[in-house]
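Visitor: I would like to see how this sequence folds:
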Amino acid sequence: MTLNNIKYVYFLGIGGIGMSALARWFLVNGYEVAGYDKTVTPLTTTLQDEGMVIHFDEDIEQIPDHFRQNKAQTLVIYTPAVPKNHAEYVYLTEQGFTLQKRSQVLGLLASRMTTIAVAGTHGKTTTSSMVAHILRHAGVNCAAFLGGITQNYQTNFLLNDPAEDLSKVICVVEADEFDRSFLTLYPNVAIVTSTDADHLDIYGDHDSVLDSFGAFVSQIKPDGALFMRKGLALAAQTPATVFEYSLQEGSYRADNLRIENARFQFNLVYPGGVIEDIALLLPGFHNVENAVAAGAAALQVGVSPEAVREGLNTYKGVKRRFEYILKTDSKVFIDDYAHHPAEVEAFLTSLKALYPDRAVTAIFQPHLYTRTRDFANEFAESLSIADRVILLDIYPARELPIEGVSADLIYQNIKSPQKWQCSKSELSQILAQNPPELLATIGAGDIDQMIPTLKKQFGDQ
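Guide: Purely as a prediction, here's the structure:
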């Protein structure tokens, strides 16, 4: 497929974080963009304000007439989350429109540029946005398609400056393993942060996850580079030059790591030397490791060590990734998107290291019935790092209930000194009766919609 004859682009599921980034790319590059999503969100409202026509009813008649009448000039991009019996999906398929998954189109766009792809079952959003910020801060002409809203730019999409030769533009892509989407990418440089078992509703077992990551790294250009977290077994499957990184070991690593003034500070050791005095605004041991990987990729494409330091020191993070909601001398409220046991463990471990003298109250909303079923014991172990745990009901997302699967599978094995299981409507009362000193909300569902209310309640206590 080429874009040469396309004038109109229609999105099924335009409000998704990855879909909206693609929609923005097409809009700023002169295409007319319209789309459907099932719910109104701040992001869809922003897209409408930017000039996109969006509707929220499953209704063929609301697809713009000139899109429907110009089949050859209309590209339809859909997310795998849209069910195959969706009325608009069925209509557009039966009428012979060109339909492409988001990942396919992203692969097409990225192939025109020099691509840095960041993959991993966790860490990829923060790491990819770190890379993008280092490049942008250093004045490198780059585009970025990210899986979260960056705090530095308040967007999930960075547009490159016009260039006669697009191969000179660097494209930073968050390479998503869900639905094997990252197999549309053939990057020049890749980072793989983790290959833990996840999305077993798609893959079935961990071996299939590992096979998919192996296929991804096999697609790195032969003259390219793979930055792989130490301990991952991917080196034999790629034609690229392989470098290992981690918090303390590998060709790229952190040294002299310490916490000063609630900031993680360290030196970045790399084969050519040491970048001293990096002080992250974004907390977390796992984010130091992400910073090592991001710095490594930036050095690989020619960014100077000084510019890497400046980029990392000014990186503010991503919405819902260790995001401070309230921070005073007496009260701290942090929100995080963690939805895998390893992510929950990394977040809570870092939180306890930052505030060793405060009891942590963690509110966790499990995401997906299948993930809860597959990792119930691991979630319980990770959550037990917190002093007090409030466990909400499962957020189903795209799934139907599974008999015998509920948040209780996690709750019964949590070892924290205090724990509660409740619905969202009961949460306020529990917090009122048990005021926290350090509050954390955790999860990938709709728990973020509760943050304004929780912030007010916590701030007023």
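Visitor: alpha carbons only for contacts and neighbour counts from here, please
Guide: Will do.
Visitor: wait, Ser111 touches Leu185, no?
Guide: Yes. With contacts counted by C-alpha atoms under 8 Å, Ser111 reaches Leu185, the gap being 7.4 Å.
Visitor: neighbour count for those two, which is higher?
Guide: More neighbours surround Leu185 than the other of Ser111 and Leu185, with 24 against 18 (other C-alpha atoms under 10 Å).
Visitor: from Val105, how far out is the more buried one?
Guide: Separation of Leu185 from Val105 (C-alpha to C-alpha, to the nearest Å): 10 Å.
Visitor: one more: Asn4?
Guide: In terms of C-alpha to C-alpha, Asn4 sits 14 Å off from Val105.
Visitor: compare those two (neighbour count), which wins?
Guide: Legend: neighbour count by other C-alpha under 10 Å for Asn4 and Val105, higher for Val105 (20 against 7).
Visitor: list of residues touching the helix or strand that one falls within?
Guide: If you go by DSSP states H and E, Val105 is part of helix 102-110. Here helix 102-110 makes contact (C-alpha atoms under 8 Å, 6 or more residues apart in numbering) with 18-19, 22, 77-79, 171, 173, 181-182, 184-186.
Visitor: following up with a second sequence; could you model it the same way so I can compare the two?
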Amino acid sequence: MNLKNIHNVFFIGIGGIGMSAIARYFAANKKAVAGYDKTPSQITKDLEELSVEIHFNDAVKNIPISFLNKDKTLVVYTPAISKNHKQLNYFLENDFKVLKRSEILGEITKSTFCLGVAGTHGKTTTSSILGHIMAEVNATSFLGGIAENYNSNLILGEDKISVVEADEFDRSFLQLSPNIACITSMDADHLDIYGVPEALQESFFAFSQKVSDTLIVAKGLPIEGLTYAINEDADYKAFNLRIERGKYIFDVQTPSEKINNIEFLLPGNHNVMNALAALAMADVYGVSLENIKKSLATFKGVKRRFSYKIKTNDFVLIDDYAHHPTEINAVKSAVREMYPNEKVLVVFQPHLFSRTKDFINDFANALSKFDEILLLDIYPAREEPIKGVNSEWLLNKIENSNKKLTNRTKLVKDIKNSASKIVVMLGAGDIGVMINEVRDQFLKPQENEV
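Guide: Here you go, the predicted structure:
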């Protein structure tokens, strides 16, 4: 497929974080870009400012006339879109070139030197750190989150080197052809797709076989490759970790060199692991350790990954995308590390009925470790309800008496009634919008006092 012959690109689900990065890429390359999404968002607003035409009603009549020329139009869709989607079915029935998001990402990057970041946790932060490092060599990076340094999920460089988030959902990462790759973790997830954890592991093995040059893996994973770890023997070892002036300082031993006093702003050992994976990939590629060190010191993070919405002496509000028990535990460890003597309230919105059902006991154990718990209803995303699977079921399994159900209407009041000074809001659904409403309500009294 010759992308140079494509004039128009139409995205179905254009507001998705992975889809919008590709839409930005085509817009930057002077293609006509348009698309559909279910609801307006900050992402769709930002795309519209780039002259991307977006509509929010699934009707064939809403497709711009110029995009109805099938010889000049490529259609890209996300697997999260319903099979009954009218526009998608119109394009399929009329023999347009229609690709999944993962397929077009594979097409864009197959002619580049590709660095792929895979894993059930840590993909977005690791690929964003790596993209920040590789910006020095003009790599183009497609990210699964908004990198704070760029306020974008696309770091636009040249077409010779690419950094991609290799997503295991729907086996998407098997469409990629990475030269260098890492695997951060292989915990069970997406069992609605895979059925059993063993099938998920098999897909990671298949991904590892597609890596042409070097594979880097977190130590302990059952896949051969260069290893990385904290305070353990590994090909890339971070050690001498300490917190100074609110940031991590650590040393790294590579297979051939040692570099001291790396500074890194993101809290939590899991983020040091993410930084170490990115360092290893960039080092294998050939970026100097001194330049990697400079990039790590200036990396500001990813939106909705331990993002501070309010940070004062009296109140802290933290936003994080964590939606799997392992991720919740990582946030808990980071917040305890930063605020060891404070009470912590967690507000959690479960994501998907199937994931809640598959990991109900693990979710309950992870949430029980906070001082107070507020539970929102399950965010369904692409799923229909499952009988008996709801937030009340999860609440009853949490072994902590300071717990209750809440909703969007009561949320601010419930947080204000809490004894905790530290509040973390977790989840992959529309809790990312709710937290801005909470922030605004807590900032209002301060604004009025001025």
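Visitor: spatially central residue for the first structure, please.
Guide: Thr125 (3.5 Å; C-alpha atoms, centre = their mean).
Visitor: contacts only, for that one.
Guide: Going by C-alpha under 8 Å, 6+ apart, the list of residues near Thr125 of the first structure reads 146-148, 174, 318.
Visitor: next, format the residues you listed as CSV and append secondary structure and distance to Asn413 of the first structure.
Guide: Shown next, in CSV, are the contacts of Thr125 of the first structure (DSSP: H, G, I helix; E, B strand; the rest coil; distance: C-alpha to C-alpha, whole Å):
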residue, secondary structure, distance to Asn413 of the first structure
Leu146, coil, 35
Gly147, coil, 32
Gly148, coil, 32
Glu174, strand, 34
Val318, strand, 31
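Visitor: which of those are buried?
Guide: Buried members of these, scored by 16 or more other C-alpha atoms under 10 Å, are 146-148, 174, 318.
Visitor: now for these: which two are most distant?
Guide: Based on C-alpha to C-alpha, the longest span within those runs between Glu174 and Val318 and measures 13.2 Å.
Visitor: of the buried ones among the contacts of Thr125 of the first structure, just say which sits nearest to Ala307 of the first structure.
Guide: Distances from Ala307 of the first structure to these, taken by C-alpha to C-alpha, are shortest for Val318, at 20.3 Å.
Visitor: ok, the closest residue to Pro80 of the first structure other than its chain neighbours - how many residues close by?
Guide: Spatial nearest neighbour of Pro80 of the first structure, chain neighbours left out: Lys101 (7.1 Å); criterion: C-alpha to C-alpha, 6 or more residues apart in numbering. Residue neighbour count, defined by other C-alpha under 10 Å, stands at 16 for Lys101 of the first structure.
Visitor: who's in contact with Lys101 of the first structure?
Guide: Residues near Lys101 of the first structure by C-alpha under 8 Å, 6+ apart: 77-80.
Visitor: now the second structure: which of those residues match?
Guide: Counting by both residues aligned by TM-score structural alignment, their matches' C-alpha atoms under 8 Å, the contacts of Lys101 of the first structure that remain in contact in the second structure are 77-80.
Visitor: residues making contact with the longest helix anywhere in the second structure?
Guide: Longest helix in the second structure by number of residues (criterion: DSSP state H): helix 431-449. Residues from elsewhere that reach helix 431-449 of the second structure, judged by C-alpha under 8 Å, 6+ apart: 304, 309-310, 317, 319, 321, 349, 408, 411-412, 425.
Visitor: which of those residues count as buried?
Guide: For these, buried by 16+ other C-alpha under 10 Å: 304, 309-310, 317, 319, 321, 349, 411-412, 425.
Visitor: which position in the first structure pairs with Ile386 of the second structure?
Guide: Superposed on the first structure with TM-score structural alignment, Ile386 of the second structure falls opposite Ile402.
Visitor: leaving out sequence neighbours, find the closest residue to its match.
Guide: Tyr369 (6.5 Å).
Visitor: trace that neighbour over to the second structure, please.
Guide: In the second structure, Tyr369 of the first structure lands on Phe353 (TM-score structural alignment).
Visitor: how about that match, what does it touch?
Guide: 378-380, 383-386, 389-390.
Visitor: returning to that earlier point: so which of the buried ones among the contacts of helix 431-449 of the second structure belong to strands?
Guide: If you go by DSSP state E, these have 309-310, 317, 319, 425 in strands.
Visitor: okay if I get those as CSV plus distance to Lys83 of the second structure?
Guide: Converted to CSV, those look like this (distance: C-alpha to C-alpha, whole Å):
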residue, distance to Lys83 of the second structure
Lys309, 37
Ile310, 41
Leu317, 39
Asp319, 33
Met425, 32
